[in-house]
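Asks: pasting the sequence and the predicted model now:
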Amino acid sequence: MKIQSKRKPYDDINITPMVDLTFVLLVIFILMTTAAIQGVKVNLPKASSSVSLAQPTTKAITVDSAGQIYLDTFPVTLDELESELRTLKSATPEFPVVIKGDRVSQYGRIMEVLDVCGRVGITQIGLVSERVRSS
């Protein structure tokens, strides 16, 4: 038994896949062209100091449970803290400070740190706490 197929030869071309391919290539070309344009190339002058201005200058002051004060990770006294903060303030006038106090640290010690920050003229002060997890 022979199955006869009544297939008709194609007499026109389906151009839909070619149009899709053309649009994809056009989009890729546009994206690659705009990504390659980065502006005018110039030789930038070198700064006399090697300090980068884009570095974050946030300082962390920590008061532990024994009342010891740390500037970043280095232990300091109140006088040393004030002199360090004055030096930093003269270099960058607007730098933020975050104060981390241990839960059982003395409130008076944290107030002394806040007083030092006020004498130096630091206006951007943050107090760090833990987020309370709801059950």
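Replies: Looks like it arrived, so ask away. Values in this document were obtained by computation on a predicted structure and should not be read as measured data. Numbers count the residues shown, from 1 in each chain.

Asks: use CA for all of it now, contacts and neighbours both
Replies: OK.

Asks: chain center to the lengthiest helix in the chain, what's the gap?
Replies: Secondary structure of the chain per DSSP state H: the longest helix is helix 16-36. Distance, stretch centre to chain centre, for helix 16-36: 34 Å (CA atoms, centre = their mean, to the nearest Å).

Asks: show me what whatever helix or strand comes next after that helix is packed against.
Replies: Using DSSP states H and E, the next helix or strand after helix 16-36 towards the C-terminus is strand 59-63. The contact analysis (3 or more CA pairs under 8 Å, 6 or more residues apart in numbering; DSSP states H and E) places strand 59-63 against strand 69-71, strand 97-101.

Asks: could I get those as JSON lines with distance to Glu84 and mean neighbour count?
Replies: Formatted as JSON lines, those follow (distance: least, CA to CA, whole Å; neighbours: other CA atoms under 10 Å):
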{"stretch": "strand 69-71", "distance to Glu84": "9", "mean neighbour count": "20"}
{"stretch": "strand 97-101", "distance to Glu84": "12", "mean neighbour count": "19"}
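
Asks: try it against this one:
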Amino acid sequence: MSFGAFNHHRNPGPMADINVTPMVDVMLVLLVIFILSAPMFTNSVKLDLPKAQAQANPQQPATVTLSIDGAGKIFWNNDPVEQSVLEARLVEAAKLEPQPELQLRADKDTRYEVVAQVMAAAQSNGLTKLGFVTDPKKEKK
């Protein structure tokens, strides 16, 4: 294939040769892709796996809802409780297996001090799962 000639007076005509370089590039890329992906299709190993009895799913832990209103009054699953009774219930809940999840719902006007005291009481009595419950933000009209 010649790109030029020694005779400059000759009118160059259209090139009749096909440029195969882009086709070779595409074929090489496809070859590399197939080489890399081929082992993924042939890596299965035939095994005779042992049979086993599945155990029952573990029991889902119960949830305890602790609500605190704006005045600082505490409710255990919607029942009002005093601080001393709350401590005793937290100790009993910590002994349960699996341990219940403590869901803390506090009014937006509740003092942080009350919320912190409830959280500290739960932690000191051995409860490790604590979650905060909030209402989703409502759309403004």
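Replies: The structure has been received and is ready for your questions. A quick note: this is a predicted structure, and the numbers were derived from the prediction, not measured.

Asks: next, the TM-score between them, please.
Replies: Remark: TM-score between the superposed chains equals 0.56 [TM-score structural alignment, normalised by the length of the first structure]; 83 aligned residues with a CA RMSD of 1.8 Å.

Asks: which part of the second structure lines up with the longest helix of the first structure?
Replies: Counting by TM-score structural alignment, helix 16-36 of the first structure pairs with no residue of the second structure.

Asks: what do you get for stretch 74-87 of the first structure?
Replies: Structural correspondence for stretch 74-87 of the first structure: residues 79-92 of the second structure, per TM-score structural alignment.

Asks: for that stretch, buried residues please.
Replies: 81, 86-87, 90-91 (16 or more other CA atoms under 10 Å).

Asks: so which of these are in strands?
Replies: Among these, the ones falling in strands (DSSP state E) are Val81.

Asks: what would the buried residues of stretch 79-92 of the second structure look like in TSV with distance to Lys73 of the second structure?
Replies: As requested, these are exported to TSV (distance: CA to CA, whole Å):
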residue	distance to Lys73 of the second structure
Val81	8
Leu86	11
Glu87	14
Leu90	16
Val91	20
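
Asks: and the buried residues of stretch 79-92 of the second structure, which two are the farthest apart?
Replies: Largest separation among the buried residues of stretch 79-92 of the second structure by CA to CA: Val81 and Val91, giving 14.4 Å.

Asks: just the helices from the second structure, written as ranges.
Replies: Secondary structure of the second structure (DSSP H): helices at 21-41, 83-95, 112-124.

Asks: now for the longest one, which elements pack on it?
Replies: This points to helix 21-41 of the second structure. Helix 21-41 of the second structure is packed against no helix or strand, with contacts defined by 3+ CA pairs under 8 Å, 6+ apart.

Asks: likewise the last one?
Replies: Helices and strands touching helix 112-124 of the second structure, as assessed by 3+ CA pairs under 8 Å, 6+ apart, comprise helix 83-95.
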